[in-house]
Structures are given as C-alpha cells and as structure tokens.
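Take this sequence and fold it.
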Amino acid sequence: MKNNLHIITGNKGFVGLNLTTYLSKANKPFIGVSRNPNDNEISYTSLSVEDFNTSKSCIHLAGKAHDLKKTSDDSEYYKVNTELTKSLFDQFLQSDCEIFIYMSSVKAAADEVVGVLTEEVIPNPVTVYGKSKLAAEEYILSKEIPTNKRVYILRPCMIHGPNNKGNLNLLYSFVAKGIPYPFGKYENKRSFVSVENLCFIINELIDNKKIKSGIYNIADDVSLSTTDLVRIIGKTINRPSKVLQIPKFMVSIIAKIGDVLPLPVNSERLQKLTENYEVSNEKIKKEIQKDLPLSTEEGIIKTIASF
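As a prediction, the model looks like this:
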C-alpha cells in the first residue's frame, strides 16, 4: 500500500530490534535496510527513491557506535554516521516520504555537561563519534524542508533495555557477586532512557503531525546517581548492595593502574560511572503531551531483571 511502509535502517541493532517489535504490535509495516540483508530486508545499495515513495517514514538508526577501545579509524565514523545519513536524507527529500527520523546522540552536543543539557546548547563534541553525528545533523539542518514533510533529529542519552547490558552490566556484576561498589564518595546525576520509552516517542512522532520538526533530547523523566543504580540493582535481584566510601585519590590511583592492567575499572570507565550527565526531556514531553510509559526506575528494573 502506498505510503504505508516505514523504512528502518539498522533494524538488527539493539534499538532496531526493539523498534521493529514495537511497530509490529502497533500494526505498522516496515522494511529493514541492512548491509547484509535477509529475505525481508533490502541493502543500502539497492535502496532507491522509489522505496521512499512507498514509505511514510524513514527511521535512520544505523550508525557506528563509540568505540571505547579506540581501535576504529576516524574515517569510518564519517563514512557511516555522516555520509550514509546525507545519502539517505537526499533520497528522502527527492521522494514522497513524509517523515525522516535521525537517531543522533547527546554526544553530538556535549561530552561533558554542566547543569542540565538542553537543545539550546551550542554543540561542542570532543570525540570523532560526536563530531560525525553532529556533521550529519548540520547537513540535515542546512536543507530546506518542504511543508508536507517532517524531520526529527533525536539525541538520546544512554539507552538501556532488556538484554542490553552496557555499563549497567559492570554495576550488576558488582552487586550480583557481593562486591561492594567502591565509588560512594562520588555524588553524581545521570540521565538514562529505556528503549521502551524511546520506541514510544518514535511511534508518537510518526502518528502526531502536530509535533514540529527539530532537534529533541530523549531521556527518562528523572536522573539517577550511580549509587541509586546500585541500590535499585540490589533490590531487583534481592541482593544486599554495599557502597564503600573510598577516598577519591585512592580510586584515581586504582583507575590509572586499570589503564595498564586488565582491572574491572580504568579511567574511562570511572568517568562514565561517576560523571554528571543530566539531560532535559522537557521539549519532547511538551510536544507529545503524554506521559512516558515507564518511569526511570521501572525501566532500570526491567533491564536488570533480564540479566
């Protein structure tokens, strides 16, 4: 049926798998775009303007994630995160497709946050990952959007959900093994977004023509400290969560040793666990005018329960 399909790039990734399940339940047919397509998918090279003409939306999730081991070549980030996005967006503009949703990242705006991150911040990414995402954003924003089309740039913070462990896995292993969490001296606040809330928002963007085109931060309603997370994990798996108040200078020494030796903690991981990174979701909440399905704690509990 004309203009009934939803193109989803990166449909085999964590967000993609969750989104395709979510859209299926909402009776929204989709076509996956993949580098190695299965029977019900197409490749990027064979994707055409005609495919866009028969689609209502293109949800561009595919991208090269931040490589913590720093083994990736910088050009790879721009090839995948920037140039692929530009190519897809050009096809979208040439077609009858109505909606383009680009999955960017808060890291396109800032690697460190003072206060609370809003969409009004002047972007200043430090990593090549963030810079490549921002370059794609800037290309999209440089184009004139026809009045019959809607374009959304989403900047999610740390996404989690069932079977996606990420940094939560390290905290989980601390609690599950009865190892005390050693960073109790650090007081921080971090924003998270559950993949269910993210899928809910994408579905709203598809359905609600009143939501204005633009950049939107995506986060759950409440930020949590890492110590809060440790306690939620303990409660979820019914294990006591122990928090130690080790002096910060000692923790820093241990992390520096972890940069050289294979310890569970190194400098980068310490920063991720203890930094402040609060993200405002007020702009998108004002637009959708609905409550998110999951509270911050409910989302964390669902993720931890899947481990």
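
Every contact and neighbour count from this point should use C-alpha atoms.
Noted.

Mind jotting down where the strands sit in the stretch 101-250 of the chain?
With strands called from DSSP state E, counting those that start in this stretch, the stretch 101-250 of the chain shows them at 116-117, 150-156, 158-160, 192-194, 214-218.

list the helices and strands the third one packs on?
Applying 3 or more C-alpha pairs under 8 Å, 6 or more residues apart in numbering; DSSP states H and E, one finds that strand 158-160 contacts strand 192-194.

Identify the residues contacting the strand it packs on?
156-161, 218-220, 223, 294, 296, 299-300 (C-alpha atoms under 8 Å, 6 or more residues apart in numbering).

Could you export the residues you listed to JSON lines, including columns for neighbour count and distance to Pro146?
Putting these into JSON lines (neighbours: other C-alpha atoms under 10 Å; distance: C-alpha to C-alpha, whole Å) gives the following:
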{"residue": "Pro156", "neighbour count": "24", "distance to Pro146": "26"}
{"residue": "Cys157", "neighbour count": "23", "distance to Pro146": "29"}
{"residue": "Met158", "neighbour count": "19", "distance to Pro146": "32"}
{"residue": "Ile159", "neighbour count": "21", "distance to Pro146": "31"}
{"residue": "His160", "neighbour count": "24", "distance to Pro146": "34"}
{"residue": "Gly161", "neighbour count": "23", "distance to Pro146": "35"}
{"residue": "Ile218", "neighbour count": "28", "distance to Pro146": "25"}
{"residue": "Ala219", "neighbour count": "29", "distance to Pro146": "29"}
{"residue": "Asp220", "neighbour count": "25", "distance to Pro146": "31"}
{"residue": "Ser223", "neighbour count": "21", "distance to Pro146": "37"}
{"residue": "Leu294", "neighbour count": "18", "distance to Pro146": "34"}
{"residue": "Thr296", "neighbour count": "20", "distance to Pro146": "37"}
{"residue": "Gly299", "neighbour count": "22", "distance to Pro146": "37"}
{"residue": "Ile300", "neighbour count": "22", "distance to Pro146": "39"}
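
Second input sequence below; structure requested for side-by-side comparison:
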Amino acid sequence: MNKSRVLVTGANGFVGRALTEKLLASDSFLPVGAVRDPASGPLQAERIFYELENGLSVEALRDVDTIVHAAARVHVMKVSQSDDLTAFRKANVEGTLKLAHSAAQAGVRRFIFISSVKVNGEQTLPGKPYLATDTPAPVDAYGISKSEAETALRDLAAETGLEIVIIRPPLVYGPGVKANFQKLLGWVHSRLPLPFGSITNRRSLVALENLVDLILHCISHPAAPGNIFLVSDGTDFSTTQLFQGVARALDVRSSLIPVPQRLLAAGLIVLGRRALATRLCGSLQVDIKRTCELLGWAPPVGSQQALDRVAKDYLETKKK
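Predicted structure coming up:
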C-alpha cells in the first residue's frame, strides 16, 4: 500500500516532533520533516531544509499529499511593539502564505495550520468559553499574526481549492514541555509554600497526545477542510486545581496558601506582572463541542493521566 506523504514543518519542535513520531509509527503515512537543520536531532523521518520566512519550492512539494504547518515564530523580541509585529508578520503571515502558495501549485491536497487560541483573545468571562465561530480578537503581535495568516489562508483556499484546516490550541503540555509549564513543575516539586490556594478561575489546556491525535484526525477526515477547530482535554482547571494535579503527579504534598484571588492579582499588577496575573488568575476556556461533533473525535488521554506522564518525564530528566 502506498503511504500518504505528510510534510511537517517544525518537525524538531515540541508539537512537530511528537506528530512526526506518531506518523512514523503509522502504516498509512510517510512523514517528511521540514526543519532548519536537517542533520540535527534524533528524528528518524526523511528531512528537508526549511526556513520559516522563505517557504519551500513547488518542486520540493510535488509528492506531498498533506502539509501540517506547525512551525511558527513564537518569541517576543525586546524591541518596539511595531517592530515586533513586523517580525511576526514576516514569519507567521508572509512565510505561511509562501508555503501555502507553493503547496497549491504543487497539487498538495490539504494544508493544516496550527494556529493559536490567542486569535480568539487572552481571557474569557465566567461561563463564556471561546467558540470557533467567535470574531477574532487577538491582543499581542503573535495572536495578530496568526489571525492574519488564517484569513489569508482562507482566501487562498477560495482561489485555488487547497483544503485548509485550522486548529487553535491553548497551552500545550506534555513530556519535554518547557517555558511556563516547566517552571510550574519546578515550583511544585520544590515543596515551597505557594500563594495559589484560592484561585477559582477556569483554564483550558491540551495534552500533547490529544493535540497530535486531533491533527491525525484532520489529515484524512472529510469534514475537516474549511473549518476552524478549538481543542482541549475537555476538562478545565482552576490554577489551584492545576497545581494540585501536578502535585499528585509528582507525588509531593501540595503546599498552597489560600491568598484571596483579587489580592494576589492586585499584588502582581502592582509589581508590574500583569501578564502573570492574567495567566494565574484569569480564565481562558474553549468549547470543543463542535470539534468533537464534526470529527467524531474525543480526547483520548485524560488530564491527570497526561499530567502523570509529564511528571514522570520531568523527574527522569532531573536524574540525568
């Protein structure tokens, strides 16, 4: 049986690597990793050189059936906001469109764009989760660039017939996770008292395994093209519940001090940490009902099971 060739951009990244490994284990797909350094990393798939801003040639995509565009500029530059937005647009909008135009010319069937819940916004009201049909309201340069890329891709689909699928994940966590979630693991593992014992917000997260499973569904499902999909584990946490779940996964006692949520948020804002206050005390929920109904999909991994896997990887890494 001929395997369907799936090109994954950012195949050495957190999401791209997990997806590529899953595709390698499949009997139906042949992954091709598009990466900046084809010689780096342990990835066993075929690899080609790829720079985010420059796209790929038509010839490089001739035998590709599906592209999963997981590569993106995500880091904020320490420059002015306008220069920052320009840099994000060059990579996440212009670079994405170059790749998609080549895909359409090469006869690629489907283009799956890994976007971000930041296209919806930064914070939800109680009981008002984001919907895929909501009017985009991005706040930062990254979210704006992802929103503009989505619009341009839908326009290209109308012109060329390229099947566009858009997935907007919230925070993704899993074995090997870095940045803020890695800090959270370290805070809990330290067993130091933390002032997060009375936070009643609600936040949606998505385990890496669940996001990868949804992407796999979108590669072949006939209902996927032309749609925007929100994704999560299907269970939302308060910050307090998340810290408690991580403590259980690490098998340590949760040491959370019940500081009133408003007092904690106000203190962080006074200290110039408004963004941290939003992440810790604000809500950001997504409604995945439409995703599940259209694709006949459900998250295969429960939240606590996913946290257990993250904790196991974290502890094993610390031993090395």
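
before we move on, the earlier item: Lys290 of structure 1: which of the strands of the stretch 101-250 of structure 1 is closest?
Lys290 of structure 1 lies closest, by C-alpha to C-alpha, to one member of those: strand 214-218, at 14.0 Å.

Find out how far the closest one is from the centre of the chain, if you would.
12 Å (C-alpha atoms, centre = their mean, to the nearest Å).

what range in structure 2 does that strand sit on?
Counting by TM-score structural alignment, strand 214-218 of structure 1 falls onto residues 227-231 of structure 2.

picking up where we left off before, so which of the strands of the stretch 101-250 of structure 1 is the most surrounded?
strand 192-194 (a mean of 26; mean count of other C-alpha atoms under 10 Å).

which residue numbers in structure 2 go with it?
Residue span in structure 2 matched to strand 192-194 of structure 1, by TM-score structural alignment: 205-207.

how close does the matching stretch sit to structure 1?
After superposition onto structure 1, stretch 205-207 of structure 2 lies on average 0.6 Å away from the residues it aligns with, using mean C-alpha distance after the TM-score superposition for structure 1.

Please state the offset of the top helix by length along structure 2 from the chain centre?
What stands out as the longest helix in structure 2, according to DSSP state H, is helix 141-160. Distance of helix 141-160 of structure 2 from its chain centroid, counting by C-alpha atoms, centre = their mean, is 17 Å.

Tell me the helices and strands packed up against it.
Using 3+ C-alpha pairs under 8 Å, 6+ apart: helix 141-160 of structure 2 touches helix 81-88, helix 95-106, strand 163-168.

Just the helices from the stretch 101-250 of structure 1, written as ranges.
128-142, 166-176, 195-207, 226-237, 248-260 (DSSP state H, counting those that start in this stretch).

how near is the aligned partner of Tyr102 of structure 1 in structure 2 to Phe29 of structure 2?
Residue pairing (TM-score structural alignment): Tyr102 of structure 1 is matched to Phe113 of structure 2. Here the criterion is C-alpha to C-alpha, to the nearest Å. By it, Phe113 of structure 2 lies 18 Å from Phe29 of structure 2.

Which of the two has more residues huddled nearby?
The neighbour count for Phe113 of structure 2 versus Phe29, taken as other C-alpha atoms under 10 Å, is higher for Phe113 (24 against 20).

Who are the contact partners of the equivalent of Arg35 of structure 1 over in structure 2?
Per TM-score structural alignment, the equivalent position to Arg35 of structure 1 in structure 2 is Arg36. For Arg36 of structure 2, the contacting residues are 49-51, by C-alpha under 8 Å, 6+ apart.

Among these, which are located in strands?
If you go by DSSP state E, those have Phe49 in strands.

If any of the contacts of Arg36 of structure 2 are buried, put those into a ChimeraX selection.
A single ChimeraX command is used to select the members of the contacts of Arg36 of structure 2 judged buried by 16 or more other C-alpha atoms under 10 Å:
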select :50,51
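
Out of the contacts of Arg36 of structure 2, the closest to Ser283 of structure 2 would be?
Glu51 (35.2 Å).

And the counterpart of Pro162 of structure 1 in structure 2, how close does it get to Ala71 of structure 2?
Correspondence of Pro162 of structure 1 to structure 2, assessed by TM-score structural alignment: Pro175. Using C-alpha to C-alpha, Pro175 of structure 2 is found at 19 Å from Ala71 of structure 2.
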